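1. Can you look at this prediction? I've put the sequence above it.
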Amino acid sequence: MDRAVDLSKPEYEERRNSYLWLETGLLMTDIELHQVTNDQKYRNDAKQRVRNLLAFQDAEGWFYFDEAKTSGKYTECRFHLFALYEFLKHNPDSEIKQRIQSAFKRWADYNMQFAGFSSFGQIGGIEEDGRVRNLYQSNHRNRRVGAFAWGLATAAILLEEPKYLEAAQRQIQWIVGLNPADVSMMAGVGKGPGCYHHRYCFMEGCEDGVVPGG
């Protein structure tokens, strides 16, 4: 990667200084190593990584990238939440279970406030200029919509709260066709877009438009 991009450039500063992603990667590594070796030191280190990750969360629910908490709000559902869930899945009786559940609740509650700006229920957000939008940043991409579906569904499981599951279902419904264009972005479900822009959408063994594993 160092040969491909210049990490000293300002646009890479957030990634270069992201302790959130560093702790996430270390936690996932600890979980896997403990599963393979059953060595208690990896489980103990994983617990510390969980505590470190939880320390990045603001009381309102979003996360910071840096230890000094000077970065902007990070409200997305990405690998940090997945790593916390994976730890809890493998350690269901951990003494930090409630802290992880609380982290999911704060994150879900913060984002749920942006679920009502459209009749379709996709999660919106606040733009840099202060505008509140239902089509926020890149949430028209399946990756973001699907990630929120997973995060909200997981929060529903951990907290036994149906409202999060209902919100998760709205995200999936958007992907499979409940959107203004009446277009499904899942192969074999509903009406496809009919035109595609990516070379991987035309592969032998798949219908046009299907990206394997997409």
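-> Looks like it came in fine.
2. Please count neighbours and contacts with C-alpha atoms only from this point.
-> OK.
3. how far away is Q171 from F82?
-> As defined by C-alpha to C-alpha, to the nearest Å, Q171 lies at a distance of 18 Å from F82.
4. Could you check which of these two has the larger neighbour count?
-> Ranked by neighbour count (other C-alpha atoms under 10 Å), Q171 and F82 place Q171 first, with 26 against 17.
5. ok, that one touching A149?
-> Yes - assessed by C-alpha atoms under 8 Å, Q171 is found in contact with A149 at 5.5 Å.
6. Now for those two: what residues contact both?
-> Taking C-alpha atoms under 8 Å, 6 or more residues apart in numbering as the contact rule, Q171 and A149 touch no residue in common.
7. From the contact counts, what lies against the helix or strand harbouring G25?
-> G25 belongs to helix 19-37 when elements are defined using DSSP states H and E. If you count contacts as 3 or more C-alpha pairs under 8 Å, 6 or more residues apart in numbering; DSSP states H and E, helix 19-37 packs onto helix 40-55, helix 79-90.
8. Below is structure B, check it against A:
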Amino acid sequence: MSGGVTKTPAALKGDTAFETLRREIVSCRIRPGATLSEPEVMESFGLGKATCRVALQRLAACGLVQAIPRQGYRVSAVTLKDVEDLFELRLLLEPRAARLAAEAGKCDIGKLERLEEMCRKPRPRDIGNQIDFFLEANRSFHMAIARASGNARLCTMLGGIYDEMGRLVALGFGDRGARPNIEGDHIKLIAAMATGDGDKAEAVARRHVEVFRADVMATVNDSLRSSGVVEALNLVTVLKGAGE
């Protein structure tokens, strides 16, 4: 008999609904600032009331939406301060996770190689959103390393950061039909995992975050300017696509 917890059909429906809405928000198909009402979400995604409510509450718990009394939910805005804070956290946590994973020697190298290939291989244009495909593959790559660190709390924290980071990438690159050029770092990380080199894994992860930070900051700034968004008190709120 398995020691795991068997989920009820209702709980599994809630998981599926949450994951579907999470992808829509992270890919910015549901834009920052958009207002979501339960009836609209139920109709758009074919959800029951209880399933919809659970999914929205989970999204609120992880910070992707905010509950608005008597209105529903609003997708959390993105600011330049958010960008700075997220990268600061990544610089603190991701290199450490990479070191722990390399030294533990528990990474599935074959899986990392497949995910790395998915990150750099363009998806056929008639199958879906290019940036969405990249975001899922890239998140899975880094989460595989985080899980291999053996630190469950570190893994959970990085998972939340990667979700929020996905929105920044989608805002900066999605409208341009481009993807970040980060695959060289992925290959070096895989090599460090394969050889158990904690020093190299930590150094590559740190440089990866620093270079990615500069790239994302530049594209997000361009996206904000092209959207006609104004800056106030060093907090630039993304209003493009917000619900009226």
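-> Yep, that arrived. Everything numeric here is computed off the predicted structure, so don't read it as measured data.
9. Would you report the TM-score computed for these chains?
-> Overlay of the two chains. TM-score (TM-score structural alignment, normalised by the length of structure 1): 0.28; 107 aligned residues with a C-alpha RMSD of 5.8 Å.
10. re earlier: so can I have a markdown table of the helices and strands packed on helix 19-37 of structure 1 showing distance to I157 of structure 1?
-> Shown next, in a markdown table, are the helices and strands packed on helix 19-37 of structure 1 (distance: least, C-alpha to C-alpha, whole Å):
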| stretch | distance to I157 of structure 1 |
| --- | --- |
| helix 40-55 | 19 |
| helix 79-90 | 11 |
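11. R99 of structure 1 is nearest to which of the ones you listed?
-> Checking the helices and strands packed on helix 19-37 of structure 1 against R99 of structure 1 by C-alpha to C-alpha gives helix 40-55 as the closest, at 7.9 Å.
12. That closest one - contacts with which helices or strands?
-> Using 3+ C-alpha pairs under 8 Å, 6+ apart, helix 40-55 of structure 1 is in contact with helix 19-37, helix 79-90, helix 97-112.
13. Tabulate those helices in JSON lines, adding columns for distance to V145 of structure 1.
-> Shown next, in JSON lines, are the helices and strands packed on helix 40-55 of structure 1 (distance: least, C-alpha to C-alpha, whole Å):
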{"stretch": "helix 19-37", "distance to V145 of structure 1": "21"}
{"stretch": "helix 79-90", "distance to V145 of structure 1": "15"}
{"stretch": "helix 97-112", "distance to V145 of structure 1": "12"}
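14. Show me the one of the helices and strands packed on helix 19-37 of structure 1 that comes nearest H34 of structure 1.
-> Judged by C-alpha to C-alpha, the one of those that comes nearest to H34 of structure 1 is helix 40-55, at 5.3 Å.
15. Pull out the buried residues from the closest one.
-> 42-43, 45-47, 49-55 (16 or more other C-alpha atoms under 10 Å).
16. Grab the two from those residues that are most spread out in space.
-> Within these, Y42 and A55 form the most distant pair, 19.9 Å apart (C-alpha to C-alpha).
17. What ranges does structure 2 have for its helices?
-> Taking DSSP state H, the helices of structure 2 run over residues 9-26, 38-45, 49-61, 80-104, 109-120, 130-148, 152-173, 183-195, 198-226.
18. How about R90 of structure 2, nearest residue that isn't a chain neighbour?
-> Excluding the flanking residues, the one nearest R90 of structure 2 by C-alpha to C-alpha, 6 or more residues apart in numbering is V209, at 7.0 Å.
19. Report the contact partners of that neighbour.
-> V209 of structure 2 sits in contact with 87, 90-91, where contact means C-alpha under 8 Å, 6+ apart.
20. mind putting those in CSV, distance to S226 of structure 2 and neighbour count included?
-> Shown next, in CSV, are the contacts of V209 of structure 2 (distance: C-alpha to C-alpha, whole Å; neighbours: other C-alpha atoms under 10 Å):
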residue, distance to S226 of structure 2, neighbour count
F87, 23, 21
R90, 27, 21
L91, 29, 18
